[in-house]
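Undergrad: the following comprises the amino acid sequence and a computationally predicted model.
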Amino acid sequence: MTADAVGGVWSYAMALCRGLLAGGTRVTLAVLGPSPGAAQRLEAAALPGLRLLDTRLPLDWMSPSAAAVRDSGRQLAALVRESGAELLHLNSPALAAGNRFPVPVLAFCHSCLASWWDAVKAGPLPPEFAWHRELLAEGYGGADLLAAPSRAFADATRTLYALPERPRTVHNGIPPLALPPARAEGPFAFTAGRLWDEGKNLATLDAAAAGLPIPFLAAGPLEGPGGAHAGLRHLLAQGSLDRPAMQAILARRPIFASAARYEPFGLAVLEAAQAGCPLVLSDIPTFREIWGGAADYVPSGDAAGFAEALRRLAASPRLRAARGQAARLRAARYTAEAMAAETLGLYRALVPAPHALEAPA
């Protein structure tokens, strides 16, 4: 399985590996891009039987050219042969372009530049980025099976890349949060994620925070690759938080908000919902699919609408408790166990003999 240590794919891979290993599947996790940090290495080391491989190969979306991605694919194919793996789970599907892999390939469509651009920017994808789209289209064609974390994103992917069929849907899932005891305090709002990413639309939440009678905290990096930067005027930046610090905030049951224009799933929302936080989310197809009636929705660019929804929840402890409970109940659908079981089902469709993936008893 491939992964990276930059964003949400790491959290996804850790949760999935935990479930697969518990069921007896042997996993080598090949990390592309920047090396895992010390905390990430400790997290991986805590999974008995997981082999962590720091490839130092460039990520497709950080690569300078299609040739560099193809070269990474060739080197990855050699690593697959050396590992003795029976299947390759690609979390960077562009690596399947010109598929040279000696085993079946499941490619998971977590996100892509073309769909991000379609949701966030005006106009067509610029010519200088066209190679990313073309290479990913080739990668999708080179995979034996495609999957995505939501039906909404699977539909968008099929449309953008003219795929013959929609990728399979395997919703993301996470293990239960180990929350510290909550302390009684006044309400506050919270958001978390890659704050520098225009797709997260932090500017709308920053504007919404200006007139709120409650604090509005934002956790995550403000600086991103290629000089991307988010400037805050009203949100209270918390920096990048480790897991205990994040869980300490969620244990206080803040009102969690996301104004994202682009979100194939939204792990930060799931963590907040699992903690029992009421949700105020942008009205995009992914969030409607995942959260149904368990969240309050506002058009993604409507700062005044977000401010009003947050004020309404802040003014009523009873309403916050009810909406937090609705979010918690909905979050119970999205477990790491369910994700691992559904993913293993796709593996077995590609490698019919179960023993080929499982360690001997």
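TA: Here it is on my side, so go on.
Undergrad: can we go C-alpha only for contacts and neighbour counts from here?
TA: Noted.
Undergrad: quick one: list the elements packing against the longest helix belonging to the chain.
TA: Using DSSP state H to define each element, the chain has its longest helix at helix 66-83. With contacts taken as 3 or more Cα pairs under 8 Å, 6 or more residues apart in numbering; DSSP states H and E, helix 66-83 sits against helix 130-142.
Undergrad: got the contact list for whatever helix or strand comes next after the longest helix of the chain?
TA: Using DSSP states H and E, the helix or strand that follows helix 66-83 in sequence is strand 88-90. Contact with strand 88-90 is made by Met1, Thr2, Ala3, Val80, Ala96, Val103, Pro104, Val105, Leu106, Ala107, Phe108, as judged by Cα atoms under 8 Å, 6 or more residues apart in numbering.
Undergrad: pull the number of nearby residues for the closest residue to Thr335 other than its chain neighbours.
TA: Leaving out its chain neighbours, the residue that sits closest to Thr335 by Cα to Cα, 6 or more residues apart in numbering is Gly173, at 4.2 Å. Residues lying near Gly173 (other Cα atoms under 10 Å) number 24.
Undergrad: for the host helix or strand of Ala119, buried residues please.
TA: Using DSSP H and E, Ala119 falls within helix 113-120. Buried residues in helix 113-120, defined by neighbour count with 16 or more other Cα atoms under 10 Å: Ala114, Ser115, Trp116, Trp117, Asp118, Val120.
Undergrad: looks to me like Leu319 is in a strand.
TA: No. With DSSP: H, G, I helix; E, B strand; the rest coil as the criterion, Leu319 is assigned helix and is not in a strand.
Undergrad: use this one as the comparison:
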Amino acid sequence: MEENSYLKYPRRILMTADTVGGVWTYSLNLAKALAKFNVQVYLATMGSLPNEKQKKQAAQIPNLTLHSSDYALEWMENPWEGVDKAGPWLMDLQKLINPDLIHLNNYCHGHLDWKAPVMMVCHSCVFSWWENVIGSTPPEHYQEYFTRVQRGLQAADLVVAPSRDMLQSISRIYGELANKIVIPNGGEPVTIERDEKQDVIFSMGRLWDSAKNIESLNRVAGDLSWPVVIAGDDAVPGSSENSTFTNVTYTGKLDQDEVNGWLAKASIYALPARYEPFGLSILEAAHAGCTLVLGDIPSLRENWIGAAFFVEPGNLEALKYTLETLIQRPELRKKYAERAAIRAKAFTTKRMANLYLEKYEELLNAPRLTAPKSAAKSVTLPNT
């Protein structure tokens, strides 16, 4: 880009992502929505190599080019060798692509020698996860994670989060940020036959992640009048450990078409989460006409108040009572399914893309800071 030129939208974006969780879906949704603006997205993935279904998903998006690696993600156990090796790989991609803008969906590479403006999106973090799920600050050996995340955040030109609650948590934990904004995630309804709703409660997510609290559903399922079906990955990344579910029907990890099929069938979608900065699966369920039963946490109330039922994450009796009440009261289910579907219309990929494009434009046409990124102010590790 010439020094005095005006570039309304980036033509080439280098975006990072992982293949493990919701960031993959978010990245593909955003890339697809950017296609009509002639924005090319070069997606650099880490964590694990994409599987065949994921490769097929990516190949169906004409403006998306996939660059894959299996470098460790910063939240994994002992990741730093892989995180450090990913740095030169990303720099090589920058040289190859010559992007107009860098869109990072991780933290620890924010300080690299980027030649274009850097937007960093906070989808979750270990410290806010630990606070909400464990109820304390992480142990001392997470100091390295804290230091690297803080350095990456303070090096970014703009920090984005999908909810106010998440953005406030990031600012409180890692230090105040000069340039930050909330941009909610987006999704699109799929073509389904809502008249075919069945007597089924459905849930999905990373089953090994205590933040999702899907184990609570397993514990109450045997006392409910309807069957409970759960989907997702039960294997902890980098470990042979698996989650065990005995009172529910477990489908395993599903592709998007299979997920859509279950959402079309399910009358109730339950995710009594302890920690969920946005919740793309909740949005998908709302679009599909499901009644929502969610964990009573600030981020979910922020988006779904008045359109969902909220249950304290650790209260099994309340979860059981709420689900059984909805089972017995079809008119109440219908009322709240309609409310959820209406609320979901506020979270579309079109709106998400437009908000990102607005911020891309601001970043591209604002003067870059000349101070070295390593000069970012330090903030000490929070006390337990």
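TA: Structure's in. What do you need? Since this is a predicted model, take the numbers as computed values, not measurements.
Undergrad: any idea what the TM-score comes out to?
TA: The TM-score (TM-score structural alignment, normalised by the length of structure 1) is 0.92; 351 aligned residues with a Cα RMSD of 1.7 Å.
Undergrad: ok so, going back, the longest helix of structure 1 relative to helix 130-142, how many degrees between them?
TA: Interaxial angle of helix 66-83 of structure 1 relative to helix 130-142 (axes from the mean of the first three to the mean of the last three Cα atoms, to 10 degrees): 30 degrees.
Undergrad: Provide the aligned range in structure 2 for the helix or strand where Ala147 of structure 1 lies.
TA: Assigned by DSSP H and E, Ala147 of structure 1 belongs to strand 145-148. Under TM-score structural alignment, the counterpart of strand 145-148 of structure 1 in structure 2 spans residues 158-161.
Undergrad: what residues does that stretch touch?
TA: Contacts of stretch 158-161 of structure 2 (Cα under 8 Å, 6+ apart): 118-123, 153, 167, 177, 179-184, 363.
Undergrad: how about the strands in the stretch 201-350 of structure 2?
TA: Here the stretch 201-350 of structure 2 has its strands, by DSSP state E, counting those that start in this stretch, at 228-231, 249-250, 266-271, 291-295, 309-311.
Undergrad: list the contacts of Ile170 of structure 2.
TA: Cys122, Ser128.
Undergrad: counterpart of it over in structure 1?
TA: Counting by TM-score structural alignment, Ile170 of structure 2 lines up with Thr157 in structure 1.
Undergrad: same check, this time on Pro272 of structure 2
TA: Aligned counterpart of Pro272 of structure 2 in structure 1: Ala259 (TM-score structural alignment).
Undergrad: before we move on, what about Val228 of structure 2?
TA: Using TM-score structural alignment, the equivalent of Val228 of structure 2 in structure 1 is Phe216.
Undergrad: in this structure its match contacts Pro187, no?
TA: No. Phe216 of structure 1 is not in contact with Pro187 according to Cα atoms under 8 Å; the separation is 9.6 Å.
Undergrad: these two: who's more crowded?
TA: Set Phe216 of structure 1 next to Pro187 and count neighbours by other Cα under 10 Å: Phe216 wins out with 25 against 21.
Undergrad: give me the nearest residue to that one, chain neighbours excluded.
TA: Closest residue to Phe216 of structure 1 apart from its sequence neighbours, by Cα to Cα, 6+ apart: Ala189 at 4.5 Å.
Undergrad: tell me the residue in structure 2 aligned with that neighbour.
TA: Here Ala189 of structure 1 is matched to Ile201 in structure 2, going by TM-score structural alignment.
Undergrad: what of Gly49 of structure 1?
TA: Using TM-score structural alignment, Gly49 of structure 1 lines up with Asn63 in structure 2.
Undergrad: give me the nearest residue to that match, chain neighbours excluded.
TA: Spatial nearest neighbour of Asn63 of structure 2, excluding adjacent residues (Cα to Cα, 6+ apart): Gln40 at 4.9 Å.
Undergrad: against Ser72 of structure 1, how distant is the aligned residue in structure 1 for that neighbour?
TA: Here Gln40 of structure 2 is matched to Arg26 in structure 1, going by TM-score structural alignment. Note on Arg26 of structure 1: its distance to Ser72 of structure 1, by Cα to Cα, to the nearest Å, is 23 Å.
Undergrad: more neighbours, the two?
TA: Ser72 (23 against 20).
Undergrad: I appreciate the help and will end here.
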